[in-house]
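Participant: Need coordinates for the below:
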Amino acid sequence: MDSTAETSAIVPIFDGHNDTLLHLAFSKEKSDVAMFGKSDGSGHIDLPKARKGGFAGGFFAMFPPPVTEMNIDKEMQGASYDLPLPPLLPLEKAQASTIAMLSAMLRLERAFPVDLAICRSATEIRAAMATDRIAALLHIEGAEAIDADFANLDVLHAAGLRSIGLVWSRSNIFAHGVPFRFPGSPDTGPGLTDAGRALVNECNSRGIMIDLSHLNEQGFWDVAGLTTAPLVATHSNVHALCQSTRNLTDKQLDAIRESRGVVGLNFATCFLRPDGAMRADTDLDVMVRHLDYLVERLGEDGVAFGSDFDGAVIPSDIGSAAGLPRLIERMRSAGYSEPLLRKIGHENWLSLLERTQGQA
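Facilitator: Presented below is the predicted three-dimensional model:
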């Protein structure tokens, strides 16, 4: 496909998950926020790649990284794997890294005021997209930076936080996550703690979206029994097609549909491939099979994208945000209509945010 064909096929994409702030704040290759304005070959998202691929914005995650670096990509190979997770991250370390990523986001907005805006609502996202600015919604992946008394939650919410993933796989004071295990079930242990139940209630009262990705199955059902908002998994796939602990069972998908929630398709190849391998040579048809399954199970209003850009190995045919039109074109070839492409591309996330924030 030539570049002209790709450009003509662009659908605006509002994406459910990226780790670009982690990349900007801590990568030795790309630590200067100013580098966001030009493509230097590293990173999945920068301004030129976003413009080329129709990346209109998304949930920008603040993920407190482990103290000891993990190289999980190389370990997710072979017929099976079960990776040990790091221990609980101390509050002060999680707070420091989260503030560093929040600072990176604020500096991005200052450096590129014509090109990017931090948004706090679906209304602000629509306004940013209408003026061709990347719409950035702040998200936490792993709530280790939030204290049990929620004083930090007040501060982060005031700064623009509108979405929280209770865990990033490792356990914390709020909940238990799933290990990186293949093949495996998401039913891996206990669910929410008392503090986690209180955090769900706090999120509901503030209109903060609760992300169920990385949470184990019991935690999923605990949230489902407590929350007044739709159930959401920003970057998870279909367990029936890839038996990773990170993926969602049919029963979980049915509960998400019943709540009028949304699942964002994760581009990480280990959660797409039937063999669970983290390999870039993954055909886009594998992604379409997951999308077909999700649409069948959730309906057309329940499916979106949750790329995991800058946080995982993605199919080489996409490569970066610049390659998003290739996935859209493959979906067109598979029979996806233009209205459905727009729903999956951005409309379903915006509608979900309106329903979530309307609960507050």
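
Participant: only C-alpha atoms for contact and neighbour calcs from this point on.
Facilitator: Fine.

Participant: ok, now how distant is Leu241 from Asn204?
Facilitator: For Leu241, the distance to Asn204 (CA to CA, to the nearest Å) stands at 32 Å.

Participant: what do you get for Val67?
Facilitator: Taken as CA to CA, the span from Val67 to Asn204 is 31 Å.

Participant: To check against the first, give me the structure of this:
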Amino acid sequence: MIPVFDGHNDFIQRVVAAGENGTGIWLDGDGTGHLDLPRIKAGGMIGGFFAIWIPAESSPNDEDAVALMQNPPFSMPLTDEIPHDAALPHAFRQAAALRALERTGTLDIVTSTAGLRRTVAEGRIAAIMHMEGAEAIRDMDALHLWHAAGLRSLGPVWSRPTAYGHGVPFAFPSSPDTGEGLTAAGKTLVRECNQLRIMLDLSHLNEAGFDDIAKLSDAPLVASHSCVHAICPSARNLTDRQLRIIAETGGLVGLNYASSFLREDGKRLPLENLDVMLRHLDHLLEILGEDGVALGSDFDGALMPQDLADASALQNLVQAMRNHGYRNDLIEKISSENWISLLRKTWGN
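Facilitator: All right, here's what the predicted structure looks like:
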């Protein structure tokens, strides 16, 4: 099997929801969701970004939202900003849950690429603590505290506003140009993340926020789980202009597996085959080059394609790339090595 390092998953929410059985669903699985240790091992996944994310009262996975997204065009309003004091306990629980997984001896929270490679060589899963939406970070002192706790990747927003910037709505067809850019606090956050070498994730940001980070950041630009707007014109996807800006910085895009961000019709229905995923990969490679394309599944946070139903099926995508004519060394780059190279450039270790 070709090893896969994944740019985004929402598994920690399931661990928290399971309560006392949280580590149990990791070690043994519970028949739900997309991830657990047995399925990760079966699919050749060696690690990835494990997201801390604050749930709202409504989400794109609610029944009414799903029905709307199955019949484009649609434009779902952004949910309200979640106050810091409400967000912080959720974030603490999820960070603690990731630490609990580490105590099982099957996973390490890694903070360097040397540590990542050592963890993989020793047969454990390499987990990067990522925060998707910075509601739980009150100020820069708190950012330093989270960094000390292991945070090495941060998306300033999910698809709702924060004190730092504005996200894109779930809308199709739509441009990502949907509102204002970063706030003054958001610009300070970017500079401080650069200082701490925390990777900044552009996925979910609107276009103005994207442009602000591109102007401010001295690190390679990264979108951990996004797709191509020219193929699927969802507000969540990246335009060719944005892809070129990422390429100019030596950055990277992790291809999202979410069916509704891959399908040309934008419908929230399972992708029937992997052909359109390969079209997205071809387009990303054309603009970003062979060192700028990776994978970012969105496991446990989105509707998966039929042939990528969960982590155990990851080698189906590897085989599809092989059948499409990609060289073995290119498949290895897309599947894991490009992420590790990007992290080395960003973290400096």
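
Participant: quick revisit: mind checking which of Val67 and Asn204 of the first structure has more residues around it?
Facilitator: Ranked by neighbour count (other CA atoms under 10 Å), Val67 of the first structure and Asn204 place Asn204 first, with 21 against 13.

Participant: Just give me the match in the second structure for the more buried one.
Facilitator: The alignment partner of Asn204 of the first structure in the second structure, by TM-score structural alignment, is Asn194.

Participant: Helix, strand or coil: sort out its match for me.
Facilitator: Each residue gets one of three states, and Asn194 of the second structure gets helix by DSSP: H, G, I helix; E, B strand; the rest coil.

Participant: Could I get the contacting residues of the equivalent of Gly165 of the second structure over in the first structure?
Facilitator: Here Gly165 of the second structure is matched to Ala175 in the first structure, going by TM-score structural alignment. Ala175 of the first structure makes contacts with 166-167, 190-193, 196, 215, 219, as judged by CA atoms under 8 Å, 6 or more residues apart in numbering.

Participant: go on, Ile45 of the first structure?
Facilitator: By CA under 8 Å, 6+ apart, the neighbours of Ile45 of the first structure are 20, 36, 309-310, 320-321.

Participant: Any chance of CSV for these, columns secondary structure?
Facilitator: Shown next, in CSV, are the contacts of Ile45 of the first structure (three-state DSSP):
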residue, secondary structure
Thr20, helix
Phe36, helix
Phe309, strand
Asp310, coil
Ser320, coil
Ala321, helix
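
Participant: re the thing from before, quick check, the match of Gly165 of the second structure in a strand?
Facilitator: No: looking at Ala175 of the first structure with three-state DSSP, it is coil, so not inside a strand.

Participant: Excluding chain neighbours, what is closest to it?
Facilitator: Here the nearest residue to Ala175 of the first structure in space, its sequence neighbours aside, is Leu192; by CA to CA, 6 or more residues apart in numbering that works out to 4.4 Å.

Participant: What number of residues are in the vicinity of the residue mapped onto the one you found from the second structure?
Facilitator: Matched to the second structure by TM-score structural alignment, Leu192 of the first structure sits across from Leu182. Look at Leu182 of the second structure: counted by other CA under 10 Å, it has 28 neighbours.

Participant: any idea how far Ala121 of the second structure is from Leu182 of the second structure?
Facilitator: 40 Å.

Participant: give me every residue that touches the residue nearest to Ala175 of the first structure.
Facilitator: Each residue near Leu192 of the first structure by CA under 8 Å, 6+ apart is listed here: 174-176, 218-219, 222-223.

Participant: May I have the secondary structure class of it?
Facilitator: Going by three-state DSSP: Leu192 of the first structure is coil.

Participant: With Gly325 of the second structure as the reference, measure out to Val293 of the second structure.
Facilitator: 16 Å.

Participant: Of the two, which one has the most company?
Facilitator: Using other CA under 10 Å as the criterion, Val293 of the second structure and Gly325 rank with Val293 on top: 30 against 10.

Participant: how about the more buried one, what's its match in the first structure?
Facilitator: Checking TM-score structural alignment: Val293 of the second structure goes with Val303.

Participant: what does Gly261 of the first structure align to in the second structure?
Facilitator: Applying TM-score structural alignment, one finds that Gly261 of the first structure aligns to Gly251 in the second structure.

Participant: For that match, give its distance to Val4 of the second structure.
Facilitator: Gly251 of the second structure is 19 Å from Val4 of the second structure, by CA to CA.

Participant: Who has more neighbours out of the two?
Facilitator: Comparing Gly251 of the second structure with Val4 by other CA under 10 Å, the one with more neighbours is Val4, at 27 against 24.

Participant: And that one, what's its match in the first structure?
Facilitator: By TM-score structural alignment, Val4 of the second structure lines up with Ile13.

Participant: From Ser185 of the first structure, how far off is that match?
Facilitator: For Ile13 of the first structure, the distance to Ser185 of the first structure - CA to CA - is 31 Å.

Participant: before we move on, what about Thr68 of the first structure?
Facilitator: To Ser185 of the first structure, Thr68 of the first structure is 26 Å away according to CA to CA.
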